[in-house]
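Enquirer: below are the sequence and a predicted model; questions follow.
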Amino acid sequence: MSSMNRLLKSALALSLTAAVAYPVAAQDIESQILQKFQQGAYSKKGADSCLMCHQKDAKVMALFDGVHGNLENSNSPMAKLQCETCHGPQGKHKGKNEPMVTFGANGNVSAELQDSVCLSCHQDAERMAWHDSLHSDDASCVGCHDIHTGSDPVLNRASEVAVCTDCHQQQQQDLYKRSHHPLTTQAGEGSMVCSDCHNPHGSLSDASLTEVSVNDTCYQCHADKRGPVLWEHQPVVDDCRSCHNVHGSVNDAMLTRKAPMLCQSCHANDGHASRAYGDDDSAFTGGDSCLNCHSQIHGSNHPSGQLLQR
């Protein structure tokens, strides 16, 4: 099945969904565009016809700086139906101003129809879970990606985090706390970006993680914390987030709370609970608190490490 046939099939299916929640005027525009797809009303002159009007628009011309405007790449839109590959059949757009597909938050068709254009070409393993992803519910491909450019900011590790945190502002605040992962942000250049842990196109795991679980994702870097071990600490086995705020914390090691409060949120009857907090001369509250003795908090392989002391 050709890319355009896939696009037409997807667009026809999505038109019923869009009609439920999309304004009447927009439905009329979608109907006109879908009708032009059915008629195959493509221009014989392709991009030459478009550029007669749009060549003075710098944003339009920037397309030719990137992969989507590369005529020598057989997979690029410009090597197929040129501008009409993404914007749909021209029909009587020239002269009578018939609508063509426009993209973005102010686009003239639904986000679902916009995405169907992108997915007519971009269908691979990384996007197989897109329709069930959180992003597909409240965003569209062009909400993150810039097509008419030589360098898409979200595909550049130096600017990826800035694109993501434009929406994910709570996570942005966490990244500026004193204990956080080394992400590349405006505050400094690190070794990580959001996509090292998350698949923005969706996955079968929680929070669109790249691995099947939170712990497996963490173990990609923190392999020394991976078991099995002789003496396990159950919160470590269950979920790293039991103790850590993975995007950043005001506490050391991105802990959600300081010890001993963090430890005693589970170990309330551990025999030390009667010790007054604030006594800096006490081994239970001074220094590393509980970790003064129970230093192997992620688990121990020592024969005498049942209490995670060795």
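Expert: Sure, I can see it.
Enquirer: CA atoms for contacts and neighbours, from now on please.
Expert: Will do.
Enquirer: go through the protein and flag its longest helix.
Expert: With DSSP state H setting the assignment, residue counts place helix 3-21 as the longest helix in the chain.
Enquirer: list the contacts of that one.
Expert: 27, 30, 34, 37-38, 85, 110, 112-113, 116-117, 119-121 (C-alpha atoms under 8 Å, 6 or more residues apart in numbering).
Enquirer: and what of stretch 251-267?
Expert: Applying C-alpha under 8 Å, 6+ apart, the set of residues contacting stretch 251-267 from outside is 178-180, 243-249, 270, 273, 284-285, 288-290.
Enquirer: again with stretch 145-153
Expert: 59-68, 154, 159-160, 163.
Enquirer: ends of it, what's the gap?
Expert: With C-alpha to C-alpha, to the nearest Å as the measure, stretch 145-153 spans 7 Å from end to end.
Enquirer: and here's the other structure:
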Amino acid sequence: MGICVLLASLVGAADLAAAEPVLPDLGSASALSSRTAEQAARSDAVCTRCHDEDEAVPVLSINQTRHGMKADTRTPTCQACHGESQQHLKSTSGGKRAATDVVFKKGAYALTDEHSRSEQCFSCHKGGANHNNWPTSQHQLSGVACNDCHKVHTPRDKVLTKQTQPEVCFSCHKEQRSQVNKFSHHPIVEGKMSCTSCHNVHDDNPKLLTKSSTNDTCFTCHMEKRGPFVHNHQPVTEDCGICHQPHGTNSASLLKERVPFLCQDCHSHTSHPGQAAGLPTAPSRSTSAMGSVARGCLNCHTNIHGGNSTVNNATAGRFRR
């Protein structure tokens, strides 16, 4: 009698297991280092029974990414990112399954808040200069989550490729998209630079720059402008952005205004008086009469970023040749 009861209980347990698969406890980040590729595949198989190649949004393509390298013990399982989601596996309401613990894509289920979504990523991607300051970064404080920019299931994440990265950034930064298509611009649309050439998007400095200041960022490429010079031009020393708009303008050399008008924002002197555009009403060779009409400051002041002239006269420090 006891043997019959035991057999009946074992059969019942087997039927229950077949009806309701139990999710292996392999999803947490702490379990990743100890599980094997076979265990990971078994864990993911619980999800891929339903989420297969027929999904409207490709799911299995994650196996073509670094997140799908099963031979790497750091590779996450589905549950490492989406949570154990036992209710999603077992319960239905009105013919619809419950949501996963973490929902990354807005659609059939309510989107999980940006902090929780980013926390799933940072369970693995933490540490190092590129991510340490994310909790206080401008993007995080603006409600941006990792997956708002990164597409984990895509074999080629657009934001990680130089040629396609600006497309992702410009989906929010529309003013900069307009600027990089102006006459004078950094070669971003040509694919020779990307936004992250200058910006560390995970950092917390105000402009998300790769260096601590605008000047230090610019000097990584424009070393000849760094100085120090015998005669330093103070706006250059202070901030390149005083004269230049780095994303693009319709003035040469990324200048915010055409010369001489840019120079006259600061310099208005008796030898080169600022005046309304227009020629003098009578013939004249007087500098005071001509002012800056039909003249370019850079024709004479060629070393505008700084000069090394050692000539001992009153004009040596005026950035001339």
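Expert: Sure, I can see it. What you see is a predicted model; the values in this text were computed from it and never measured.
Enquirer: mark which of the contacts of helix 3-21 of the first structure are part of helices, please.
Expert: Taking DSSP H as the definition of helices, the contacts of helix 3-21 of the first structure contribute 27, 30, 34, 37, 38, 85, 112, 113, 116, 117, 119.
Enquirer: on that earlier part again, how big is the angle separating the longest helix of the first structure from helix 111-119?
Expert: Using axes from the mean of the first three to the mean of the last three C-alpha atoms, to 10 degrees, the direction of helix 3-21 of the first structure lies 170 degrees away from that of helix 111-119.
Enquirer: and which of the contacts of helix 3-21 of the first structure is nearest to residue 54 of the first structure?
Expert: Closest approach to residue 54 of the first structure among the contacts of helix 3-21 of the first structure (C-alpha to C-alpha): residue 85, at 16.4 Å.
Enquirer: once you drop chain neighbours, what's closest to the counterpart of the closest one in the second structure?
Expert: When the second structure is aligned by TM-score structural alignment, residue 85 of the first structure is paired with residue 80. Here the nearest residue to residue 80 of the second structure in space, its sequence neighbours aside, is residue 27; by C-alpha to C-alpha, 6 or more residues apart in numbering that works out to 4.0 Å.
Enquirer: re earlier: what residues of the longest helix of the first structure count as buried?
Expert: Neighbour-count burial for helix 3-21 of the first structure, counted by 16 or more other C-alpha atoms under 10 Å, picks out 4, 7, 8, 10, 11, 12, 14, 15, 18, 19.
Enquirer: want to throw these into TSV with distance to residue 306 of the first structure?
Expert: Shown next, in TSV, are the buried residues of helix 3-21 of the first structure (distance: C-alpha to C-alpha, whole Å):
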residue	distance to residue 306 of the first structure
4	63
7	60
8	63
10	58
11	61
12	63
14	58
15	61
18	59
19	62
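Enquirer: tell me the one among those nearest to residue 173 of the first structure.
Expert: Distances from residue 173 of the first structure to the buried residues of helix 3-21 of the first structure, taken by C-alpha to C-alpha, are shortest for residue 18, at 34.9 Å.
Enquirer: ok, back up a step: number of nearby residues for the match of residue 85 of the first structure?
Expert: The burial metric for residue 80 of the second structure, expressed as a neighbour count using other C-alpha atoms under 10 Å, is 21.
Enquirer: check residue 200 of the second structure too.
Expert: 19.
Enquirer: now do residue 266 of the second structure against residue 138 of the second structure, distance only.
Expert: Distance of residue 266 of the second structure to residue 138 of the second structure, computed by C-alpha to C-alpha: 32 Å.
Enquirer: out of those two, which sits in the more crowded spot?
Expert: Counted by other C-alpha under 10 Å, residue 266 of the second structure and residue 138 do not tie: residue 138 has more neighbours, with 19 against 9.
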